[in-house]
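Student: test case, fold it:
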Amino acid sequence: MSKLILFTVVLVSLAEVSASGLFANASGEEPGNGNPILPGYYADPSIVSYQDTYYIYATIDPWGGETLACWESKDFKNWTLHQLNWPTKEACTSPSSMGAMVWAPSVVQAPDGKFYMHVSVGSEVWVGVAEHPLGPWENPLGDQPMISADFAKEYHMIDAQAFVDDDGNAYLYWGSGWNWTNGRCFAAKLNPDMASFDGEVKDVTPSNYFEAPVMVKRDERYFLMYSNGKTTIDTYQVHYAIGDSPLGPFKEAKNSPILVTDHARNILSPGHHTVFEQDGQHYILYHRHNIPFEPVHRQICVDELNFTHDGLIETVTPTHQGPSLIANRREDRRPIPSIATASSRRDERVRAAHAIDDNYATRWEAAANDSLPTLQLEFTSVTTVSKQELIPQFGWKPQLFRIESSIDGKQWETVADFTKNPVIGSPIAIEKPVSCKYLRIQFSGSEESHTASLFEWLAY
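Tutor: Down below sits the predicted model:
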């Protein structure tokens, strides 16, 4: 994918060294401006398409939040973050709940036309229903989980994924282990309410299973895909097994695993995925570590998924550029060329130039001791900026900042002021036309609020 933004930038070297050593001596391909597809740290994605719009649901890293992230897009390139009314940690807590936050959503549209979400909260599986992908969502079971933590205490009741077969029958797959060992996969047929079981629960655990089951059907064969390894290091990977019915038995395929770490290209621990089809092409939507590695901050990526002539899943080639589905992001909205400078940077890996490089693998972040973190754009001449978009590092957190403009770099006028009334979202749109040669954004708030960092600052 060619760069569409004509900025003067220098990309950071990716030969990083982390506390875990995962990026020691890493070299080779730099991240492109396709993958990751979302700006920020998210994991365990699920996706639905409705009325020509995509919706991605994901865990907020690290290790879940009070709720989920939900991203909406018409073109699979430009995404808007939404807040859902449900699930929340507060609403999804029962007498048997444990401390885990909101994790691992699975959303499907059932034969009745409604949308059903199965989600992990408190090491339990909860279910929600809505008429629209954005909700409002409600729990058809009231204030109770669908699968409690007491179902099988020796295993982890998480990562539930629903599958609707061609005949309209639906199934649920879930389960993991404790301490990164002893994973177990349970499965059962669902009643039409998608919130109760039609028959007994079966143990369908295939070889090398730990968590994150995903069911894919093709040519009357059932592909139970799943993750194994440890997501906090470099061993996480995608496996799959094949069966003749949705409840198995399943035998691991001879070429499993099919998506693994590639140190030479800075791709670490890909997994916990879903699969979708668009215009006859299958895609795998998954998370992998951010660059540089910061435990645990994962990012959502997409690549092609293909099948062999003899009915196997081909080994997936994870990329930085991404497939043609995400090519030419913002091709119809070219930002004004500029040069970015900043009052500080945390280190060499998070430079000012990264805020204008059309790349969600890179960002600018101010130094922790910067008392007035400032990022500035300089245009080649005085120009009219009609709209700005800010894409913060943590779009779900309140952002405190002021944007100012200047003709000469000395006298400044306020364009937008959110220093007293913080704004939440991504992207944050500023639609106030201004004539200027310089724009600057000054952040306020504590270091813990993570306000002084941007993936992108786009001026149109």
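
Student: could you use CA atoms for every contact and neighbour count after this?
Tutor: Will do.

Student: which strands and helices lie in contact with whichever strand in the chain runs longest?
Tutor: Identified as the longest strand of the chain according to DSSP state E is strand 374-385. Under the contact definition 3 or more C-alpha pairs under 8 Å, 6 or more residues apart in numbering; DSSP states H and E, strand 374-385 sits against strand 338-342, strand 434-443.

Student: the following helix or strand past it versus strand 434-443: what angle between them?
Tutor: Following strand 374-385 in sequence order, the next helix or strand is strand 388-392 (DSSP states H and E). For strand 388-392 against strand 434-443, the angle by axes from the mean of the first three to the mean of the last three C-alpha atoms, to 10 degrees is 20 degrees.

Student: quick one: name whatever helix or strand follows strand 388-392.
Tutor: Next along the chain after strand 388-392, taking DSSP H and E as the criterion, comes strand 401-406.

Student: between strand 434-443 and that following strand, find me the angle.
Tutor: 150 degrees.

Student: here's the other one to compare against:
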Amino acid sequence: MRKEFLIIIFLILVKATMAQTQLKSQEIVYTNPLNVQLGDPFILSTDGIYYMYGTGGVADRGFSAYSSKDLVNWKQEGQVYFHDNKNGWSDPNTPWDGAYWAPEVYEVKGKFYLFYSAQWKINPEKEMENFKIGVAVSDKPTGPFVDLAPKPLFDPGYPIIDANVFFDTNGKAYLYYSRAAYKHPIESEIAKQARKSGKFNEIEESWVYGVELKPDFSGVIGEPVLILRPPIKLKDKQAAWESLSVTSGEVNRRWTEGSVTFKKDGIYYIMYSANHFGGEHYAVGYATSSSPLGPFKKAKNNPILHRNTNKGGIVSGTGHNSIVYSPDGKEMFCVYHGRTTATGSERVVFIDRMKVEKGKITIFGPTTQPQKKPAASL
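Tutor: This next block holds a predicted model:
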């Protein structure tokens, strides 16, 4: 009887240990993609909580948010920006339901500022792509956000999307954005090749510009400066990966968009996405400079994030990233959207570790296998 009792106790202890080990294992890992269906993800960290914003999701002609304490488990916070706020300047009845895209939120002096793209209702020429950038403000990261003015931040004379703001150590703020490819045909050796092969008659391009922001975000200072554009010549080592949407016959556009700028060890880095956001070739590269407005030099190891379906993986369309740090501030993560063979055309969010060292960026992704949770997660 005593022997049977000891065996029972032993089995109970083994089972308890296995359960504890399994629980502990579940606590220290996460797996991409996250349970968040957004495009163009951006994460704000404030007061020990992370807030994620992006294109799409549960928002109706506006933007929604998610919150998390560990960058892994996310809770819906509902819609935080509505186009019909008292200063709303956009038109929700235009193509793409108003094109409410790529929101990014920054905390400045206790206020939260939302930069975003949308279709401007002032459109005398009835252009299909009349994108402009707006700025809205709130006392809370969960809104409601109200536009600073009943008009876009500024009008450069062409459609613009994908606002990103960089705050330099000298107190100046810079806006980076993408000039949309709409009605922007550019002659290049890639365009000549596409025409010769019978794929496309012309190739439209989007370019990234930078400009200094007024301290109160009421406008810009000076003229925008061209920061990045697709390669002109075929011999350019960046041409092959940045032109895949064209050379594969997917679409007659080359994109440079979804940029994010940061500074580390005196070097300015700008990450950007190329190719069609809705295609498999969407990928991320970067460039470096000694000045926030360049000139920037593209990196030799581009692209640093791209599909793995050509190597037996399940992820494609990786792009429009932002960056975020772990709760302890020691680990750097690349936040981006992608697609998997399971999610199909739906964009979902990934976070993968990245390293920035001596002018070089390395992203350890895309991953779909279990990863350690960000350091010091709660």
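
Student: tell me, the longest strand of the first structure lands on which residues of the second structure?
Tutor: Alignment note (TM-score structural alignment): strand 374-385 of the first structure is unmatched in the second structure.

Student: so that strand versus strand 434-443, what angle?
Tutor: Going by the same axes, to 10 degrees, strand 374-385 of the first structure makes 160 degrees with strand 434-443.

Student: buried stuff in strand 374-385 of the first structure?
Tutor: 374-379, 385 (16 or more other C-alpha atoms under 10 Å).

Student: take the residues you listed and lay them out in CSV including distance to Val125 of the first structure.
Tutor: As requested, these are exported to CSV (distance: C-alpha to C-alpha, whole Å):
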residue, distance to Val125 of the first structure
Thr374, 44
Leu375, 43
Gln376, 46
Leu377, 47
Glu378, 50
Phe379, 52
Val385, 48
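
Student: quick one: which of those is nearest Leu285 of the first structure?
Tutor: For those, the residue nearest Leu285 of the first structure by C-alpha to C-alpha is Leu375; the value is 32.8 Å.

Student: nearest residue to that closest one other than its sequence neighbours?
Tutor: Ranked by C-alpha to C-alpha, 6 or more residues apart in numbering and with sequence neighbours excluded, the top spatial neighbour of Leu375 of the first structure is Ala342, at 4.4 Å.

Student: which position in the second structure aligns with the one you found?
Tutor: Per TM-score structural alignment, Ala342 of the first structure is not aligned with anything.

Student: now Pro36 of the first structure
Tutor: Per TM-score structural alignment, Pro36 of the first structure is aligned with Pro33.

Student: wait, doesn't that match sit right on Val348?
Tutor: Yes: shown here, Pro33 of the second structure and Val348 form a contact pair, counting by C-alpha atoms under 8 Å, at 6.3 Å.

Student: tell me which element the aligned partner of Asn302 of the second structure in the first structure is part of?
Tutor: Matched by TM-score structural alignment, Asn302 of the second structure corresponds to Ser256 in the first structure. Using DSSP H and E, Ser256 of the first structure sits in no helix or strand.

Student: also Leu81 of the first structure?
Tutor: Assigned by DSSP H and E, Leu81 of the first structure falls in strand 80-82.

Student: what range in the second structure matches that strand?
Tutor: Against the second structure, strand 80-82 of the first structure falls on residues 75-77 (TM-score structural alignment).

Student: check the mean deviation of that stretch from the first structure.
Tutor: Stretch 75-77 of the second structure differs from its equivalent in the first structure by a mean of 1.1 Å after superposition (mean C-alpha distance after the TM-score superposition for the first structure).

Student: which residues touch that stretch?
Tutor: With contacts defined as C-alpha atoms under 8 Å, 6 or more residues apart in numbering, stretch 75-77 of the second structure is touched by 64-68, 142.

Student: the residue nearest to Leu375 of the first structure contacts Glu378, correct?
Tutor: No: the criterion here is C-alpha under 8 Å, and Ala342 of the first structure misses it with Glu378 at 11.2 Å.

Student: re the thing from before, just the buried residues of strand 374-385 of the first structure now: which is nearest Gln161 of the first structure?
Tutor: Nearest to Gln161 of the first structure among the buried residues of strand 374-385 of the first structure, counting by C-alpha to C-alpha, is Leu375 at 42.3 Å.

Student: please report how far the closest one lies from Val385 of the first structure.
Tutor: Leu375 of the first structure sits 17 Å away from Val385 of the first structure, going by C-alpha to C-alpha, to the nearest Å.
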